[in-house]
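# Sequence below, structure please.
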Amino acid sequence: MAQTHEWMFYEVMWRSWAGRAQVPYPVPWWTQQAFRRWSDDFDSGTYESKEAALASNALYRYWHMVGVKDHRQESLIGQAGEIEPVYDKYCLSFFLYDPATGALHLPQLTDGGTVCQRMEAPHLPVVLTEFRTPDGVEFVQRTFATAIGARQRDLVVTRLTVGTATGQPREGWLCAAVMPAGPSGFQRHDRNGRRITDRRLTFLRHLPEENRVETNSGWGPVFDTAPEQYGVYGNPEFSFDPDSYLAHSPFHDLVMGGKLNGARQAQDQVAGLCSAAFAWPFRVVDDEMFELDVRLPVDLYSGAADLAEIRATPAAELEEGNRAFWTAKLLGQGVQPQLPRPVGHLTDLFREARSQLLILSDHGEIHPGPTVYDSFWIRDSSVEATACSLVGDAALAERQLGTHYPLKFNRGTGRIGPCAEYGFYGGPHERDDREWDSNGQALWAIGRLDRTLGRGAAFGTKLYTPYVVDGARWLRDNRDQYGLLHSGWSAEHLGERDKPHYWDDLWALAGLYEAARLAERIGSPDVPELWAAFDDVKRATAASVRWVLDEQRRRGAWETYIPTGPADAGRLDSTMIGTAAFFHPLRLHMGSKLGPDIDRAARFTLDTMYTHFVAGGYRHEAAWNAYGPYLTTQLAHAYLLAGDPVRMDALLGWIVGAAFPRTQERAVALGAWNEQHAFTIASDFHEVPSRHWYMGDIPHGWAAAEYLLLLRDILLFEADEDRDPHLYIAPGVRPHWVPDGDTVEVESAPTLFGEPFGYRLTHDAGDRTVAVELTRAPERVRYVYPCRFGRVRAASADGRQLTVSGDDVHIPAGTRHFTVTYA
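Now for the predicted structure:
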């Protein structure tokens, strides 16, 4: 049964949407999508009612994000420019009002106007919202987050300019609205009693003497310019009639009476739907502009001194400081891939993904998302930290793995289900959901970062005892009777939590491999013990996979595939995506770590997945009933490493498109991915599933990390770091990416060899020649150039002819320049 506030929110949204012709109301984009194709088939396993599901925004979790690098709180930006500080209980939006005609123009309901949104630049987390009314009045809203004062506390600044698109004189009011519901929803209240997102506004007050707003017990917006009119609205009669909220609102008063009620405060103890509006008259003509700056405190502030600090720095100076910081960080530091014009957008998206991970880092912990995923997972963070270390943000990776991982290392003597507590990596997520993959991920990430930082940093040495060796012993000692990791729910895309999943065992192998190699590098006496543990997990995993393959053949299966786990023999569904990890990120095919027959089966599994579950992107109907953006990126990466750049490129095209979805000519995302991409949004409602689907967070940190790793490995990746170290140059660069005379360039990219690498590749289409200059080259590392332009005819290195066999050109260590001629 719906709670009162959930029912009231549902009714107010629906009635305002259905009756919007009389009095427009700022219905959020996600609510409009729900009403656009309503279904009573909500997720009854999670929510008690359709109203609770709607109020939680269970289906359309799309928005934009701004934030400060390495700080705790992000702010979300809606499709009409609404600003929602994640942990504050209000949402701020803007609209236009014409007092001469009584016309109300809301960006949420364009009614013949237009709304355009974009990031100011790929390296600048600044969201621009442009709204133009049918009669040519327009405002441009620039929203960014910054840090102020000696304590560097967070502040969101939104700057608005109002002008005329036609040059003709225009008059009106620029208005701001403070509302409870934001881009993320109204209140997430599930059957477990969790109120993760509770944006009810039960008390709202305007303080004209301080020119700011109070929202419940927190600070709301602070205006640089005092409004000429204001009004605060609540439910003073404790009415349970939804229509009372529509009749007693700032939008109703403006349309019907041309003014706001002038009240300073209000309360609503029934539904928490207090609202307020503020108005600034303007007159613009030609190039004249009306300007307004508003500041949103999104940190802990109190008292007159803090208010003075918020106002101390001019907004223009804050904006310029924000621009200078991100420009220096993303254009001046870290990996700077230079790609030709046909694929220049890949570099732009690379920089956006970097900024998202930096913003999602909370004091060194990279979190997978800004709202429901705003906490620390070993699984997600292992990939995120590795991505950061390989694109030039190694300090963040070092802090995460060196400081925060030890804090998740359990030292107790109890039990976590069937497993020992001591030696297990994990906090509440990993412990409660039996996420047995976490130890392998922690060991793998620590080992990879130790390689990247180099021997001089001694990163792995510092963590070896107890965090590496005892974490490895936990993997050795906590397995079932078949030698596999126990049943659990390491990742919800794998299937049921009451079954074992090969995903856990593959991660265990990769983690044990890195632990043993680290032990070798530091000269530990534990080397034989760790290799024995690796060999035992290898034996058990390979034996189980072979049994499953044999069993499927016995049942008559003609396609080869490795299912999600041994309890799922014969299960041909999208949960088999876990096998993509065999290639990426774990590289278990390199050195044939599980045997050549398992390698072949894993490659066939990629093809089986592609045939059955790829329709542009990876359709994960078995668990999510949605597309999987980071799963699609993993699959693309697996194909890159498996030597199929054509399918990699096809998947990459979908990945890029999924970062910029549109529906009804509205930008839904601006270079970011959800954990799940809804079929409805991906198809602009041409495909509406017959059952509910799942939605995670956006931007999804794991997805951003996967994109960074994919583009980086398209440009270069390492192989056989321990025996025959070599590096692949431009292995994923497609011929149509590099027109005649164009170049591909990477400068000083961190590598797993502990030394940076850089090169410049130039294509001469007339001579059918590729020339590569190595600008930074690790010592004692040879190179492989897989020529994608055509069959290799000849190659030379530093003027010496090379023996050519196939299209993989092998270049000796120490080379500084090589050329390849193709047919």
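
# alpha carbons only for contacts and neighbour counts from here, please
Will do.

# Spit out the contact partners of Asp432.
Shown here is Asp432, which makes no contacts under the criterion CA atoms under 8 Å, 6 or more residues apart in numbering.

# need the strands for the stretch 701-823 of the chain, in chain order.
Read by DSSP state E, counting those that start in this stretch, the stretch 701-823 of the chain holds these strands, from start to end of the chain: 716-719, 726-729, 743-749, 757-764, 769-776, 782-786, 792-797, 800-801, 808-811, 817-822.

# Distance to Ala638 added to those, as JSON lines?
Rendered in JSON lines, the data for the strands of the stretch 701-823 of the chain read as follows (distance: least, CA to CA, whole Å):
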{"stretch": "strand 716-719", "distance to Ala638": "13"}
{"stretch": "strand 726-729", "distance to Ala638": "15"}
{"stretch": "strand 743-749", "distance to Ala638": "21"}
{"stretch": "strand 757-764", "distance to Ala638": "23"}
{"stretch": "strand 769-776", "distance to Ala638": "26"}
{"stretch": "strand 782-786", "distance to Ala638": "16"}
{"stretch": "strand 792-797", "distance to Ala638": "25"}
{"stretch": "strand 800-801", "distance to Ala638": "33"}
{"stretch": "strand 808-811", "distance to Ala638": "19"}
{"stretch": "strand 817-822", "distance to Ala638": "26"}
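
# To check against the first, give me the structure of this:
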Amino acid sequence: MQAGDDGASWRTLWSARQAEGPRHYVYLPGGGRSRRLRLLLQAPAAGSSGFAIASLRVEPYEFSRSLHDFFHAVAAHERRGLHPRWLYRTQTYWTPVGVEGGATAAIVNEEGMVEPDRASFSLEPFLFADGELVTWADADVSQSLAQSWLPIPSSHWRWRDLALTTTAFASGGADACARVRYRVENTGAAPVRVRLFAAVRPFQVTPPWQSFQGMGGTSPISDLAWNAGAVYVNGRKVVIPLDEPSGFGAAAFEQGGALRHLARGELPRSAQVHDEFAHASGALCWDLELAARSARAVEVAVPFGERAPDFCDSEALCRSARAISLESTARAWEQKLGAVSIRLGAAAECVDALRTAAAHVLVNRDRAALQPGPRRYTRSWIRDGATMAAALLRMGCSAEVRDFVRWYAPYQAADGNVPCAVDRNGADWLPEHDSHGQLAFTVAEYWRLTGDRALAAELWPAVLAATRYLEQLRAQRLGPEFRAPERRACYGVLPESASHEGYLAHPVHAYWDDFWALRGLGDAADLAQMLGDEPEAKRLSALRDALGECLYASIEATIADRKLPYVPGSVEWADFDPAATATALVTTDAVRRLPEAALRYSYDEYLAGFRRRRNGEIDWNNYTAYEIRIIGALVRLGRREDAHELLDFFLSDRRPRVWNQWPEISWRDPRSPGHLGDVPHSWIGAEYVLAVLGMLAYESPDDGSLVLAAGVSDAWLDGGGVEVAGLPTWWGPLGYRLRRDGPRALRLDLSPGLREPPGGVVVRPPLPGALAGVTGDGVVRFDAHSATLRSGAASIVLSY
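Sure thing, here's the model as predicted:
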């Protein structure tokens, strides 16, 4: 295709040496202008007897505005289902599969499209039966997880009497692989012949509105070749069929791609292709003869990373992959997350989501780095990492937390500054003053829940340096100028930062930073005490108390100066941020020290807005499931029913529900093509883990008590009650069973092995009326709402 203005001189815009098929789409980006356009037809493609033009259509500029716009346009001209869902500008959701502690993860979307490595090509299934090509758009599509919670996802298609299940998982060892199992079942009474295709396509699972550093949208494929029992993509990435295929074929984009052939139930003629446009495609196929009510499964493996053909032994890789089955992978995950046992009556779905969320934290790791997502958020923030570490510790996964904090701490600057984030490019030094307290919190929480004094001693210099950096920061707001009435709210707190995304454009004095500093200083004092450094423990305790006095005075000043009915999130903006305030309530003594009326208004107002949004009474576009952390705040505030109202909503709004996950951004229309952040968002998943476990038990930083059942609902007591075993706490593993004992009593059986908390064990069960009596050994006292026990109590009965 050539352009010119005078009819004599021409410039080439596009050319094709392999053109074939009934239709061609020509990508002409750049918006160039010319008076004339011509097609210069030189010779038929190899294997073709000739060529002719049936029609020619000149599209507007938007057709090729960008490469992604071009493929959106191509999809719009083709039958729906021949392309991934996102090419029709509708949202799709994905979930990760990976080797626990690996360097990357594969992802699979709802329709069974698998991206076997970060930003790689995809494998997409198709069936050919009864003379028709069956796509995701033709089938009834659903999803599942193995055992309802394992990070082994499946996509299910139902079409007439055929069922296709695409299951993705990962096998570890020296040859770690993404694995895809395709199972085709004939549910009918007659035998059928089916051709299964696994197409290799130049599209990622994540859409272009997720674009970041090469992730999202298309994925170049310049070369495809079948060689020694494997498919090589760009000469570096290998796809190994573990079950011998019936064939493989590949085609360049200018040849119409592989889908043109698959639509007829055929493979492209060539087993090798080079595509100058870098959007080749191909397909493996298996011809299946299925008797009535029978099934057959085939598998492919894609080793993580790149391998050149000269250095790749596909037969050895095949043997290595076959040695690790789907069933053994499932058993390994069961064992990994089996340390803590929880049963919540009939609320099994709640527990399943808890386990999956913890598994997603593990899958999303990049070796030691805890990352909040498998694609867009493949970097490690200490803010996210502190919460994910806390969740892992509570689920019995301590080694991963040890590795994370030991890996992160050396990125600390010489002056004690803890970077907000670290990735493969190094540390990010955006000023986010929550990071220093979060490092101290993570080290202390690891020590409290594991008893590992050695790691605490190893990292004590980093913790101490972080506290001294906090002291330097705070000193910037202790000058006499901050005692002036107009600046009094800034006195003695940390200076401005951008630790909240909403503060990036205008850094502010964020109370989020101060509360994390408050918690970190207290944790550092406890570490110093444990390590025998009494003078340092006293100094840090005094520093914590001084910050606390200034912090609460600042909040009250901001409330008074701005005439606020709620607890603000910052000095300058006086913003309403109940999700940020929730972290303060869960991690510090804020429940007791924040103004009661403002605190009550904050959550009354939040819940009123939440209900209007949930009920469709207001117009809204999206929300973020960070709000899950408010569940924990409501439990600490004694608002059990409100906490369960939120829990029920967030469980109902998982996307997709059976994959037990939340994106960072949830759009009102789940199919709206809007940026999701990443999914599953492991920080949000960790917040869910901590919120639900906090409903069962939490340590009160205010009085040193261990509080049980403060978030247990009456409904959870149905179906046998609540059972907890092996749950890590500051005073050892916790086990208890809470169940009904007649019409007006509850029975609590407390397992042995718990050390005595300073404030005792406080039981706050769901009661329809005031607590009238408590019987059993170890009862210290009780009031209308709770009973305080010694840790050695075995069984008590609470009557109302």
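
# Can you calculate the TM-score here?
Scored against TM-score structural alignment, normalised by the length of structure 2, the superposed chains reach a TM-score of 0.84; 719 aligned residues with a CA RMSD of 2.9 Å.

# if we can go back for a sec, closest one to Gly460 of structure 1 among the strands of the stretch 701-823 of structure 1?
Put simply, out of the strands of the stretch 701-823 of structure 1 the one that sits nearest Gly460 of structure 1 is strand 716-719, at 19.6 Å, with distance taken as CA to CA.

# From Val724 of structure 2, how far out is the nearest residue to Gln2 of structure 2 once chain neighbours are set aside?
Once its chain neighbours are removed from consideration, Gln2 of structure 2 has its nearest residue in Thr12; the separation is 4.3 Å (CA to CA, 6 or more residues apart in numbering). Noted for Thr12 of structure 2: a distance of 72 Å to Val724 of structure 2, by CA to CA, to the nearest Å.

# returning to what we had before: the residue nearest to Gln2 of structure 2 reaches Ala3, doesn't it?
Yes - using CA atoms under 8 Å, Thr12 of structure 2 is in contact with Ala3, at 6.5 Å.

# For the strands of the stretch 701-823 of structure 1, state which one has the densest average packing.
Highest mean neighbour count of those: strand 726-729, a mean of 23 (counted as mean count of other CA atoms under 10 Å).

# what does it contact?
The contact list for strand 726-729 of structure 1 (CA under 8 Å, 6+ apart) reads 715-720, 781-786.

# What is the corresponding segment of structure 2 for it?
Under TM-score structural alignment, the alignment places strand 726-729 of structure 1 onto residues 705-708 of structure 2.

# any idea how far the matching stretch is from the chain center?
Computed by CA atoms, centre = their mean, to the nearest Å, the chain-centroid distance of stretch 705-708 of structure 2 equals 30 Å.

# In the stretch 101-250 of structure 1, mark out all the helices, start to finish.
Taking DSSP state H, counting those that start in this stretch as the test, the helices found in the stretch 101-250 of structure 1 are 242-247, 250-257.

# Most tightly packed of those helices?
Across the helices of the stretch 101-250 of structure 1, the average number of neighbours (mean count of other CA under 10 Å) peaks for helix 250-257, which reaches a mean of 19.

# I'd like the next helix or strand past that helix.
Heading C-terminal from helix 250-257 of structure 1, the first helix or strand you meet, by DSSP states H and E, is strand 265-267.

# Tell me the buried residues in that following strand?
When burial is assessed from 16 or more other CA atoms under 10 Å, strand 265-267 of structure 1 yields the following buried residues: 265-267.

# which strands and helices sit next to that strand?
When contacts are defined as 3 or more CA pairs under 8 Å, 6 or more residues apart in numbering; DSSP states H and E, strand 265-267 of structure 1 sits against strand 203-207, strand 229-233.

# What is the mean deviation of the helix or strand following it from its aligned residues in structure 2?
Scanning forward in sequence from strand 265-267 of structure 1 by DSSP H and E, the next helix or strand is strand 275-284. Its aligned residues in structure 2 lie a mean 1.9 Å from strand 275-284 of structure 1 after superposition (mean CA distance after the TM-score superposition for structure 1).

# The very next helix or strand once past strand 275-284 of structure 1 vs strand 275-284, what angle?
Using DSSP H and E, the next helix or strand after strand 275-284 of structure 1 towards the C-terminus is strand 290-297. With axes from the mean of the first three to the mean of the last three CA atoms, to 10 degrees defining the directions, strand 290-297 of structure 1 sits at 150 degrees from strand 275-284.

# how big is the offset of strand 290-297 of structure 1 relative to structure 2?
Overall, strand 290-297 of structure 1 averages 1.9 Å from its counterpart (mean CA distance after the TM-score superposition for structure 1).

# Now the helix or strand following that strand: buried residues?
Taking DSSP H and E as the definition, the helix or strand that follows strand 290-297 of structure 1 towards the C-terminus is helix 303-312. Going by neighbour count (16+ other CA under 10 Å), the buried part of helix 303-312 of structure 1 is 307, 310.

# same check, this time on stretch 409-428 of structure 1
Neighbour-count burial for stretch 409-428 of structure 1, counted by 16+ other CA under 10 Å, picks out 409-410, 419-427.

# got it, and stretch 560-575 of structure 2?
Under the neighbour-count rule (16+ other CA under 10 Å), stretch 560-575 of structure 2 has 565-574 buried.
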